[in-house]
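Trainee: predicted model and sequence below, questions to follow.
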Amino acid sequence: MPATPFNILAVAQSGRLQYEAILLAASLRDAAPGFPGKLIFAEPQPGPLWPNNPRIGETARALLTELGAEIRPFENKHFGHAYPYGNKIEGLAVLPEREPFLFLDTDTLILGDPMTLDIDFSRPSASLKREGTWPVEDIYWPGYNGVWGSLYKRFGLDFESSLDLSQPDEYWRRYLYFNAGFFYYEDPKIFHDLFLRYALSIRDDTPEELASQTLDPWLDQIALPLVIHALGGGRDGPHGQLDGTVTCHWRALPLAYAREADAVIDHLEEVAAPNRIKKVLKEYDPFKRLIFQGRGRKARALFDRDNLPRKEQKIRNLLKKEGYWLR
């Protein structure tokens, strides 16, 4: 387990994310009321890169504070509305330097005490709960080696040492690739500075090997493995606990009802049940229908958790067909 307390960071703003943030905060308070670190929500502020006000609403803000969270503002200087996933990069700036952090997406439920994590913050890692979404095979592309190799070369990193040699050549699992649903490190400033530098370089001066590839919405997940490799991390980490026994990245509430374990869904509904929490969550119509009006349980009945489709898209398609894709 960690030798010292660490901070948990997520990004929250108006709309869906503020309601997901409430579930995250309530689940942490329920599962680990004595957690010694801080739960911090980075909040983007109005400015040139946001056409609308992205700040958390007053009722959600009050509840998050009551649940023990801190809300810290940050200014978008590089991404904003055009690429909101960039908040994961720029939001790191709100964290105190040299204090270990664990970043979580707001659509994450805390199931157990984070202080039980077998985590080495000096060796960063990120979520392996992913599919081979990027790069995409194309008739004109240079292959996985060409795409990823060009990026490692761009930043002076050793490509060969990043490979999983147990996987076949030109198969996506051979290459370091993560979901950005969680990541961690011992110093947020170092991580932030490198993440930002790599992401901006890829966006603003894209290597020609990536000419046939789209960077939206994948830019953060393209830069992330490069950052982790540069800082001496990799695939090793508490992956059976994160995305496992301690946290669940449920991603979209209809997907959660379709595929997560009974204990996860029971816990989600339990932390949402207190009146002060329910009253605010019901402001968001998809949560109102799925959690409190029982539509989530009806969607759940469409699926056999022991025999789910291998591709997530098939789950999404059935949910949409039956009218349960509410977000």
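Mentor: That came in fine, so what should we check first?

Trainee: hey, let's count contacts and neighbours off CA atoms from now on
Mentor: Fine.

Trainee: what helix or strand is His229 on?
Mentor: Assigned by DSSP states H and E, His229 falls within helix 219-230.

Trainee: what ranges do the strands span in the stretch 1-150 of the chain?
Mentor: 7-11, 39-44, 70-74, 101-104, 108-110, 126-127 (DSSP state E, counting those that start in this stretch).

Trainee: here's the one I want to compare it with:
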Amino acid sequence: MANTPFNIMIVGQAGRLQFEAVLFAASLRHYAPSFTGRLYVAEPQPGANWEKDPSIHNKAVLETLRDLKAEILPFQSHAFGQSYPYGNKIEALLAMPAGEPFVFFDTDTLITGPIDQVPFDFARPSASLRREGTWPKPTLYGPDMTEIWRALYDRFGLNFDSSLDLNQPKNYWQRYLYFNAGYFYGTCPHVFGTRFLSYATSIRDDLPRALVGQSLDPWLDQIALPLVVHSLGGGRNTLPHGYLDGVTSCHYRNFPLLYARESDAVVTALETVARPNKIKKVLKLYEPMKRMIYQGRGAKVRAMFDRNNLPRKEQALRNRIKSAGYWLR
């Protein structure tokens, strides 16, 4: 459980993600110094599914990642790519070492505690429960939420009823197994990734009738993910509460949201790992990090909100930050 060795994978590529990868790696090394697994920065390679070369060419970024003992993991985009970059997390799993437990994190995540001490049960995979009811959006005339989710479980021969949280009312989104894809884990990235790829492409290429009119972009990974987790014997709450999306990690999504809503401990963690000169010189190459972390815009956003009385919906946070002219991505 807690002492099972495991690897970590994030996705890094040209643009924003390469700088987030540096910040993730720096936070891992600072707050989990005893982590002995391998840190992979999965890097999509140029090919027919990319309009531009997505790989990392910034020498300062590559050198810093090496210094932080991150391994670049090249992979090919056969099913997704430019049209659906969220598919990177699916296809990259197949480039990892088979048969070794893994945890995937979205790159816009900070490690804030000893991740190697988290009591993962890799045989019962799970994913992030820090989410809102973003999908599906049933129409007035149906099908309803139950019918939509049941159609997906039926497509892949899965037991729908056993996935339900019967403490939640019918057609309320939390009754159904639904995750944010900001992290997920399992015993073998090849087993997990093969099934994830199969389910996601099946939904995309042969849409179940009940899903007609439902948006798949950007939700496809989060539609397929609970089906994968359920099919592999996992589910919600297989990990004790309070570790991931808690004391050991924070999926901040972007810096205005981090400064607006996250705890003082997360802000301290961000600014601690961003402070060393060798990290600062790299992160300042990315304008949103330069302005938010180093030029004080983050502190201005933070002063706008009471963390004990935040808007219930994330969109309200975004709108207030944008209205103040502080939104950066």
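Mentor: The structure has been received and is ready for your questions. Values in this document were obtained by computation on a predicted structure and should not be read as measured data.

Trainee: tm score of chain vs chain?
Mentor: Once superposed, the chains reach a TM-score of 0.99 (TM-score structural alignment, normalised by the length of structure 1), with 327 aligned residues with a C-alpha RMSD of 0.8 Å.

Trainee: coming back round to it: in terms of secondary structure, what does whichever helix or strand comes after the helix holding His229 of structure 1 contact?
Mentor: Per DSSP H and E, the first helix or strand lying C-terminal to helix 219-230 of structure 1 is strand 247-249. With contacts taken as 3 or more C-alpha pairs under 8 Å, 6 or more residues apart in numbering; DSSP states H and E, strand 247-249 of structure 1 sits against strand 108-110.

Trainee: mean per-residue distance, the strand it packs on to structure 2?
Mentor: Its matched residues in structure 2 lie on average 0.6 Å from strand 108-110 of structure 1 after superposition (mean C-alpha distance after the TM-score superposition for structure 1).

Trainee: how far away from the center of its chain is that strand?
Mentor: Averaged C-alpha coordinates place strand 108-110 of structure 1 at 11 Å from its chain's average position (C-alpha atoms, centre = their mean, to the nearest Å).

Trainee: next: stretch 24-39 of structure 1.
Mentor: Worked out by C-alpha atoms, centre = their mean, stretch 24-39 of structure 1 lies 18 Å from the chain centre.

Trainee: of the strands of the stretch 1-150 of structure 1, which is nearest Arg310 of structure 1?
Mentor: Among the strands of the stretch 1-150 of structure 1, strand 126-127 comes nearest to Arg310 of structure 1, with 18.4 Å by C-alpha to C-alpha.

Trainee: check the mean deviation of that closest one from structure 2.
Mentor: Aligned to structure 2 and superposed, strand 126-127 of structure 1 gives a mean residue distance of 0.2 Å (mean C-alpha distance after the TM-score superposition for structure 1).

Trainee: still on that earlier bit, neighbouring contacts of the helix holding His229 of structure 1?
Mentor: For helix 219-230 of structure 1, contacts defined as C-alpha atoms under 8 Å, 6 or more residues apart in numbering pick out 85-86, 88-89, 124-125, 134, 151-152, 157, 162, 176-180, 191, 194-195, 198-199, 202-203, 234.

Trainee: repeat for stretch 196-204 of structure 1
Mentor: Against stretch 196-204 of structure 1 from outside (C-alpha under 8 Å, 6+ apart): Ile89, Glu90, Phe155, Leu215, Leu219, Asp220, Ile222, Ala223, Leu226, Val227.

Trainee: before we move on, back to that, now list the buried members of the contacts of helix 219-230 of structure 1.
Mentor: Neighbour-count burial (16 or more other C-alpha atoms under 10 Å) applied to the contacts of helix 219-230 of structure 1 gives 85-86, 88-89, 124-125, 134, 151-152, 157, 162, 176-180, 191, 194-195, 198-199, 202, 234.
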